[in-house]
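>>> Dropping a prediction and its sequence here:
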Amino acid sequence: MPADTDSAKPVRLQRVHILEKRARLRADPKLDRDALLSLANRFASVPNVRRALVRPSTGSVILETFGPVETVLAHVAEEGIAKITQPPKTPPVHQVMQLGVMRMDMDVKKRTGDALDLRTTVGLALLGGAIVQLARGQIAGPATTLALSAISLLDKK
């Protein structure tokens, strides 16, 4: 396929950061340095583009404009230079945290041959901390708190 027809195809770009006169767009899928430079040159020919910077390490192009960046992005889409989309929505924080804890639990079970799970491991660590505090003579404060926390974790099954 000739290079001319390849450069005419619109590139898929995701909005990463959009300010009034600046936009960071990431190629999806990631483009190599030469393809990004070619894309930046095409962006530079669009009216009201001050400059187009290439960031090969992130696979992105930064557009700086003289006017509102949304106008330039609309023109880029109309000209068929790029198809600009919204980035995928990130999952809620609680889901990410739950997944992380589940992975840690599975890793602990795998490493201990299912002898321990994450809850038991944390409970034993807290119990160990309570014993250290008792050995130091700090009975009322840290030892009691750590021991009660450990018992509450070890008691639930």
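Good, I have the coordinates.
>>> From now on I want contacts and neighbour counts done on CA atoms only, so please keep to that.
OK.
>>> which residues in this protein form strands?
11-18, 22-27, 49-55, 60-65, 82-85 (DSSP state E).
>>> Tabulate those strands (TSV), appending distance to residue 39.
Shown next, in TSV, are the strands of the chain (distance: least, CA to CA, whole Å):
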stretch	distance to residue 39
strand 11-18	8
strand 22-27	10
strand 49-55	9
strand 60-65	8
strand 82-85	9
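>>> Ok, which of those comes nearest residue 91?
Residue 91 lies closest to strand 11-18 among these, at 16.3 Å (CA to CA).
>>> what's the angle from the closest one to strand 60-65?
60 degrees (axes from the mean of the first three to the mean of the last three CA atoms, to 10 degrees).
>>> Presented hereafter is structure B, for comparison with structure A:
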Amino acid sequence: MLPIGYVAHRTGHRVRLRIPAHKGDTSYFARIERELAACERVSYVEANPLTASILLHYNGTDDDLRHDAVALGLFDIEALQPAANPVLSAAATRIDQIDRVIRRASNGSFDLLEVAFVGLIGASIVQALRGQALGPASTLMANALAILALHRARRTGR
């Protein structure tokens, strides 16, 4: 059975594929580069085993690409992307739970965004007082201002 590849994105003749099952497999991706470079519809191919991706300049449809890849015995292509990273989903769920706890504890007066804003402002002041105004203090202040901009955008519905 061939490994499954996914079209991560396509713009014109530029196609990026992902083959997560072979992430880190340098010999597999070297073979893909070699075999696809010989394909008449491919004008450029670059494989990256560290990211499990292949960048192609391909003169054909996704169906043509699937046919060529299967015929060469390299991979099959599925239309759907793999499921979102479960670690990020779990972290987002946990952060949402923390936000609900803060809202409940403050009777709706505060949320996680406001707590983060106040914390960043406080940390920025501490760093400025320590003489770190250009490095840590300015970065913390910039992050606090980004939160403020997000809050304003939510409040105005933009």
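That came through fine. Since the model is a prediction, treat every value here as computed from it, not as a measurement.
>>> Could I get the TM-score for this pair?
Once superposed, chain against chain, the TM-score is 0.51 (TM-score structural alignment, normalised by the length of structure 1); 104 aligned residues with a CA RMSD of 3.5 Å.
>>> Give me the neighbour count for residue 102 of structure 2.
A count of nearby residues for residue 102 of structure 2, using other CA atoms under 10 Å, gives 19.
>>> Repeat that for residue 20 of structure 1.
Counted with other CA under 10 Å, residue 20 of structure 1 comes out at 12.
>>> Same question for residue 106 of structure 2.
11.
>>> Check the gap between it and residue 114 of structure 2 for me.
12 Å (CA to CA, to the nearest Å).
>>> Relative to residue 92 of structure 2, how far out is the residue lying closest to residue 143 of structure 2 once chain neighbours are set aside?
Closest residue to residue 143 of structure 2 apart from its sequence neighbours, by CA to CA, 6 or more residues apart in numbering: residue 120 at 7.2 Å. Noted for residue 120 of structure 2: a distance of 20 Å to residue 92 of structure 2, by CA to CA.
>>> In structure 2, what stretch matches stretch 38-52 of structure 1?
Counting by TM-score structural alignment, stretch 38-52 of structure 1 pairs with residues 31-45 of structure 2.
>>> Return the distance of the matching stretch from the chain's centre.
27 Å (CA atoms, centre = their mean, to the nearest Å).
>>> Now do the buried residues in it.
Neighbour-count burial for stretch 31-45 of structure 2, counted by 16 or more other CA atoms under 10 Å, picks out 32, 33, 35, 36, 37, 41, 42, 45.
>>> In a markdown table: the residues you listed, plus distance to residue 14 of structure 2.
Formatted as a markdown table, those follow (distance: CA to CA, whole Å):
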| residue | distance to residue 14 of structure 2 |
| --- | --- |
| 32 | 16 |
| 33 | 15 |
| 35 | 18 |
| 36 | 14 |
| 37 | 14 |
| 41 | 12 |
| 42 | 10 |
| 45 | 10 |
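>>> Tell me the counterpart of residue 15 of structure 1 in structure 2.
Mapped onto structure 2 by TM-score structural alignment, residue 15 of structure 1 lines up with residue 7.
>>> what about the residue nearest to residue 143 of structure 2, helix or strand, and which?
Assigned by DSSP states H and E, residue 120 of structure 2 belongs to helix 112-129.
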